[in-house]
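Enquirer: just coords:
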């Protein structure tokens, strides 16, 4: 089962519109979708290591632009539906915490493999300073995607062989890593 999915993703990675698809996935993950761009980015980078930095750049740009939409969703939707979900007192407390730790929260959580839309929407909901949100987003997303590109560029072929040999374990480990990161991120 995993092998078929893996082969299908590799097929998408070789599609002539793969960069556009990658950009759309990164954009949506930062605003409305829980699917991380890594599911396409990693196979694309492994398949064409010489373009790994370019692919990371596409993800960074699309992710930050999608984060802007996510921020404004959080900023604007409180008046429409947010007050049903969060009390005014809780919102004030949340905004105080965000004003104190917001830059660090955005930088750390933006680097982790959790849906970035959560960070972007929460930043808007807290009415966090938009300029600081943008700076932290650029730092977090660039760090994450350029680090991934660097690792795959330098260790690409052994990583590809390892993934193909132990695909089931890699997939299960990846899911556990994401679930564990989401669980631990609640405490940061």
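Expert: All right, it came through fine. Worth saying up front: this structure is predicted, and the values here are computed from it rather than measured.

Enquirer: going forward, measure contacts between C-alpha atoms and count neighbours the same way
Expert: Fine.

Enquirer: so who does residue 19 touch?
Expert: The contact partners of residue 19, by C-alpha atoms under 8 Å, 6 or more residues apart in numbering, come to 55, 58.

Enquirer: helix or strand right after the host helix or strand of it?
Expert: Here residue 19 sits within helix 18-29, counting by DSSP states H and E. Under the assignment DSSP H and E, the closest C-terminal helix or strand after helix 18-29 is helix 38-47.

Enquirer: where does that following helix sit relative to the chain's centre, distance-wise?
Expert: Remark: helix 38-47 is offset 14 Å from the chain centroid, using C-alpha atoms, centre = their mean, to the nearest Å.

Enquirer: Use this one as the comparison:
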């Protein structure tokens, strides 16, 4: 039974949709402030489906992600007192938020570089930046550097892999899909054991 091949084919079809760039922009914005799914899952297949647009797609993703980060900052700075508890409840983020505040106190604004580039929940860091009153201009500049580096790296690696990468993924999508699923389950299990 093939489970992941139809999903992969559907994602590549959506990536070629005439409005795909708009969807990418919307998801990039939302992912930096409140949406739980990383935008890379949309960026990667879009670059794979049209490698000539790699830099354009990375630029769109970066700009909209930073704008979404600014929105997260505004939520933290102006609305956290009113709605912050509900937002943390929704994201199950009370413990993470306390840890992030500690990281800010320990490492300063450089933590934005780490959160913007790695799979850490960037949205929580954008909101925390607003709550903690991190200087706005450094926040924006560090976000541009971190998010840009991440999305241009993803786009560049996929563009570099080219048709051979697409062929390899297509041939091994079931193995990749099941391996990813197993790793997610292991990660959740380990997380629950350490909690």
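Expert: All right, it came through fine. Note that the structure is a prediction, hence the values are computed from the model and not measured.

Enquirer: circling back: how big's the offset between the helix holding residue 19 of the first structure and the second structure?
Expert: Compared with the second structure after fitting, helix 18-29 of the first structure has a mean deviation of 0.5 Å; criterion: mean C-alpha distance after the TM-score superposition for the first structure.

Enquirer: can you tell me what part of the second structure that helix aligns to?
Expert: Mapped onto the second structure using TM-score structural alignment, helix 18-29 of the first structure spans residues 20-31.

Enquirer: by contact count, what packs against the biggest helix by length in the second structure?
Expert: Looking across the second structure with DSSP state H, the single longest helix is helix 136-194. Contact partners of helix 136-194 of the second structure among helices and strands, from 3 or more C-alpha pairs under 8 Å, 6 or more residues apart in numbering; DSSP states H and E: helix 4-15, helix 40-49, helix 54-74, helix 110-117.

Enquirer: Relative to residue 175 of the second structure, which of the ones you listed is closest?
Expert: The closest of these to residue 175 of the second structure is helix 4-15. By C-alpha to C-alpha, the value is 8.8 Å.

Enquirer: Show me what residue 147 of the first structure lines up with in the second structure.
Expert: Checking TM-score structural alignment: residue 147 of the first structure goes with residue 153.

Enquirer: and that match, how many neighbours?
Expert: Neighbour count for residue 153 of the second structure, taken as other C-alpha atoms under 10 Å: 15.

Enquirer: That one and residue 81 of the second structure: what is the separation?
Expert: 37 Å (C-alpha to C-alpha, to the nearest Å).

Enquirer: same thing with residue 108 of the second structure?
Expert: From residue 108 of the second structure over to residue 81 of the second structure (counting by C-alpha to C-alpha), the distance is 22 Å.

Enquirer: likewise residue 119 of the second structure?
Expert: For residue 119 of the second structure, the distance to residue 81 of the second structure - C-alpha to C-alpha - is 27 Å.

Enquirer: same question, residue 44 of the second structure
Expert: 37 Å.

Enquirer: For those two, indicate the residue with more neighbours.
Expert: residue 44 (23 against 11).

Enquirer: Residue 178 of the first structure reaches residue 113, doesn't it?
Expert: Yes. The criterion here is C-alpha atoms under 8 Å, and residue 178 of the first structure meets it with residue 113 at 6.2 Å.
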